[in-house]
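Engineer: the following comprises the amino acid sequence and a computationally predicted model.
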Amino acid sequence: MRNFTVDLNPHRSVTLEATVFDRPLDSEQPTPLEHPRPAVIICPGGGYEFLSQRESDPVVASFLAAGFNTYLLRYSIGEHALGPNPAVDAARAVRWVRAHADEHGVDPTRVALLGFSAGGHVAGMLGTHWDDADLVAAERAEYEALVAEGVAANSGLLDFDSRPDAIVACYAVFSMDWVDRRSRPGLTFGDCIEAVSQATPPTFLWTTNEDATVPPTQSLRFATALAREGVEFEYHHFDRGAHGLSTATPLANADRAALPENAHAWLALCLAWLRATWVSR
């Protein structure tokens, strides 16, 4: 197993932290391990002000245990969470994983983009705007500038598709119409609900009825939009559980005395859904 960090945009401290399984040796044929593997790009939440630790390492560990290569995206936050920046970061991450799929033993047709809360918004922005001409133009301008500066990780990325093969959105933000816009970054592709189309990737989403930070109606409205456009999706609305549950296990919630009885089921449901969705294509 290898761990390494890719600098995608040093100006905004955007990185991709990879944990990938070693490729099987030529002598290991047939390989005893799945090869090539599915991949998941993880976007932690944090209200675009920080990146949540509980939604980082425990999630990486869970997907590694399920046989995924994992990539933790540290996208643009704080003063950098403006305009198209987070969506460009997500697009770049998907393109980069596909560009290095053979090297890392990844199946480039099984790349999921997973996000929690604000990270779910990042995933939603790319899932609904990946083919937007303005987003592609913003990507191109940024990539060319970074390559000229010597940031080699950006070279040739536009040769690869940025559309994720699935979106996983956990108690996610999908629009800014429920908050004071002055308290949130001005994101070019901020409304994901109205932007859902038949080209939106298959989506798994879940939330809880007790979430007092992001209204659970955000997920319900997004699911309704997916149904309207005929996009394949699975939606779970758990009755109990506060915001920020991550895997809803003690590993990710050492600061909480008690956890809801069944929200942890989202992970097994999601893993089963991902594999079934990809097999059925």
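Structural biologist: Nice, I can see it. Numbering: from 1, shown residues only.
Engineer: C-alpha from now on. contacts and neighbour counts both.
Structural biologist: OK.
Engineer: helices of the stretch 101-250 of the chain, residue ranges please.
Structural biologist: Assigned by DSSP state H, counting those that start in this stretch, the helices in the stretch 101-250 of the chain fall at 101-104, 118-129, 133-148, 217-229.
Engineer: go through the ones you listed and name the closest to Ser62.
Structural biologist: Among these, helix 118-129 comes nearest to Ser62, with 17.5 Å by C-alpha to C-alpha.
Engineer: now the closest one against helix 133-148, angle please.
Structural biologist: 110 degrees (axes from the mean of the first three to the mean of the last three C-alpha atoms, to 10 degrees).
Engineer: now helix 118-129: buried residues?
Structural biologist: Ala118, Gly119, Gly120, His121, Val122, Ala123, Gly124, Met125, Leu126, Gly127, Thr128, His129 (16 or more other C-alpha atoms under 10 Å).
Engineer: and the contacts of that helix?
Structural biologist: Contacts of helix 118-129 with the rest of the structure, by C-alpha atoms under 8 Å, 6 or more residues apart in numbering, involve 43-48, 86-87, 90-91, 113-115, 135, 163-164, 167-175, 189-192, 195-197, 199-201.
Engineer: spit out the contact partners of Leu113.
Structural biologist: Val40, Ile41, Ile42, Cys43, Val94, Ala123, Pro164, Asp165, Ala166, Ile167, Val168.
Engineer: no, scratch that, I was asking about Ala263
Structural biologist: Thr208, Phe238, Arg240, Gly241, Ala248.
Engineer: let's see 7 Å
Structural biologist: By C-alpha atoms under 7 Å, 6 or more residues apart in numbering, the contact list for Ala263 reads Phe238, Ala248.
Engineer: gap between the host helix or strand of Pro58 and the chain center?
Structural biologist: Assigned by DSSP states H and E, Pro58 belongs to helix 57-65. Computed by C-alpha atoms, centre = their mean, to the nearest Å, the separation of helix 57-65 from the middle of its chain amounts to 14 Å.
Engineer: tell me the helices and strands packed up against it.
Structural biologist: strand 69-74 (3 or more C-alpha pairs under 7 Å, 6 or more residues apart in numbering; DSSP states H and E).
Engineer: hold the first one in mind and look at this next one:
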Amino acid sequence: MLLSVFCLILAAPALAQRAFDVQLWQKKVPNSNALGDTAYVKVFLPEEKRATGRAVVICPGGGYESLSMGHEGTDWAPFFNDQGIAAIVLHYRMPAGNPKVPVSDAEEALRLVRANAEAWHIDKDNVGVMGFSAGGHLASTVATLSKDEAKPNFQILFYPVITMLDGYCHQGSRKNLLGERPRKKDEQKYCTDLQVTRLTPRAFIALSDDDHVVQPMNGVNYYAELYRHDVPASLHVYPGGGHGYGLRTSFRYHIEMLLDLKAWLQSF
């Protein structure tokens, strides 16, 4: 039964999608870094007659050092397009110690989607953000700190990096985002669980109990803060799977995870 439902999730209509790339910064690039990275989005639009108006900006993971653009990015397009949801995969620049670099890219991606809402058949008030690992940190950062056109309406976080404090933090992400010797106020600012308010958008959080790369308490603490501030949230802790599985079918709970996410997306 599960296999049959899974096949329906990834059914043929997604093949009718429109796909194209858009450079994120058409003019001056803000917060440029020494790495010379290029920021752009890969846009996947569902068949026009199936479009629901919903869109999601996807931030792949990679420890703020690289990007897993496949299983944590473009591979997700058919899943969303089949539900009439536009998928916009963000190739953001690496921070190299300057957190404003990837944050400005994520914010601009959300603005870009809303600026093209009419042409892409998107509802400006139904644009979410999705992130994996360090990309989950980026997604939760714009969800908690960004304003106006750069603020998402919902967030989807997979095994996210949340804290920047010693103890539960992912050291590689912390170093790449904030540098070798981050200031205390920057550590606090980019602990996204500390930035949750009643205005933070609703969330879906998925992680595995045996994740030894990014400790599960990152996502659990974030959920606890959402709950404490009366923000609707759904937390899914799978018994196994480790870290970094994304859309890979080798993840033992792959089908269950997709069904959980689809059910959540249909709940609002």
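Structural biologist: Nice, thanks for sending it over. Computed from a prediction, not measured in an experiment: that's the story for all the values here.
Engineer: between the buried residues of helix 118-129 of structure 1, which sits nearest Ala268 of structure 1?
Structural biologist: Using C-alpha to C-alpha, those come closest to Ala268 of structure 1 at Gly120, 18.5 Å.
Engineer: distance of the closest one relative to Pro10 of structure 1?
Structural biologist: Separation of Gly120 of structure 1 from Pro10 of structure 1 (C-alpha to C-alpha, to the nearest Å): 23 Å.
Engineer: what do you get for Leu220 of structure 1?
Structural biologist: 36 Å.
Engineer: neighbour count winner among those two?
Structural biologist: Leu220 (17 against 10; other C-alpha atoms under 10 Å).
Engineer: give the buried residues for stretch 41-56 of structure 2.
Structural biologist: Buried, per 16+ other C-alpha under 10 Å, within stretch 41-56 of structure 2: 41-47, 50-56.
Engineer: would TSV of the residues you listed with secondary structure be doable?
Structural biologist: Shown next, in TSV, are the buried residues of stretch 41-56 of structure 2 (DSSP: H, G, I helix; E, B strand; the rest coil):
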residue	secondary structure
Val41	strand
Lys42	strand
Val43	strand
Phe44	strand
Leu45	strand
Pro46	coil
Glu47	coil
Arg50	helix
Ala51	coil
Thr52	coil
Gly53	coil
Arg54	coil
Ala55	strand
Val56	strand
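Engineer: ok, those residues vs Gly73 of structure 2, which is closest?
Structural biologist: The closest of these, once distances to Gly73 of structure 2 are taken by C-alpha to C-alpha, is Lys42, at 9.3 Å.
Engineer: quick one: what's aligned to the closest one in structure 1?
Structural biologist: By TM-score structural alignment, Lys42 of structure 2 lines up with Glu17 in structure 1.
Engineer: quickly note the distance from the spatially closest residue to that match that is not a sequence neighbour to Asn69 of structure 1.
Structural biologist: Among residues not flanking Glu17 of structure 1 along the chain, Thr5 sits closest, at 4.4 Å (C-alpha to C-alpha, 6 or more residues apart in numbering). Plainly put, Thr5 of structure 1 is 14 Å away from Asn69 of structure 1 if you go by C-alpha to C-alpha.
Engineer: what does Leu245 of structure 1 give?
Structural biologist: Taken as C-alpha to C-alpha, the span from Leu245 of structure 1 to Asn69 of structure 1 is 22 Å.
Engineer: let me see the contact set for the match of Lys42 of structure 2.
Structural biologist: Contacts of Glu17 of structure 1 (C-alpha under 7 Å, 6+ apart): Phe4, Thr5, Val6, Tyr71, Leu72, Leu73.
Engineer: which residue lines up with the fourth one in structure 2?
Structural biologist: Same thing as Tyr71 of structure 1. In structure 2, Tyr71 of structure 1 lands on Ile88 (TM-score structural alignment).
Engineer: what's the neighbour count on that match?
Structural biologist: Per other C-alpha under 10 Å, the neighbour tally for Ile88 of structure 2 reads 30.
Engineer: that one reaches Leu45, doesn't it?
Structural biologist: No - checked against C-alpha atoms under 7 Å, the pair Ile88 of structure 2 and Leu45 is beyond contact range at 8.3 Å.
Engineer: of all the buried residues of stretch 41-56 of structure 2, which two lie farthest apart?
Structural biologist: Top of the distance list for the buried residues of stretch 41-56 of structure 2 (C-alpha to C-alpha): Val41 and Arg50, 21.9 Å.
Engineer: most neighbours among the contacts of Leu113 of structure 1, please name it.
Structural biologist: The most crowded member of the contacts of Leu113 of structure 1, judged by other C-alpha under 10 Å, is Ala123 (32 neighbours).
Engineer: quick one on the thing from earlier: which position in structure 2 pairs with the residue nearest to Glu17 of structure 1?
Structural biologist: So Thr5 of structure 1 corresponds to Asp21, using TM-score structural alignment.
Engineer: can you report how many residues lie near that match?
Structural biologist: 13.
Engineer: check contacts around it.
Structural biologist: Asp21 of structure 2 neighbours (C-alpha under 7 Å, 6+ apart): Val41, Lys42, Val43.
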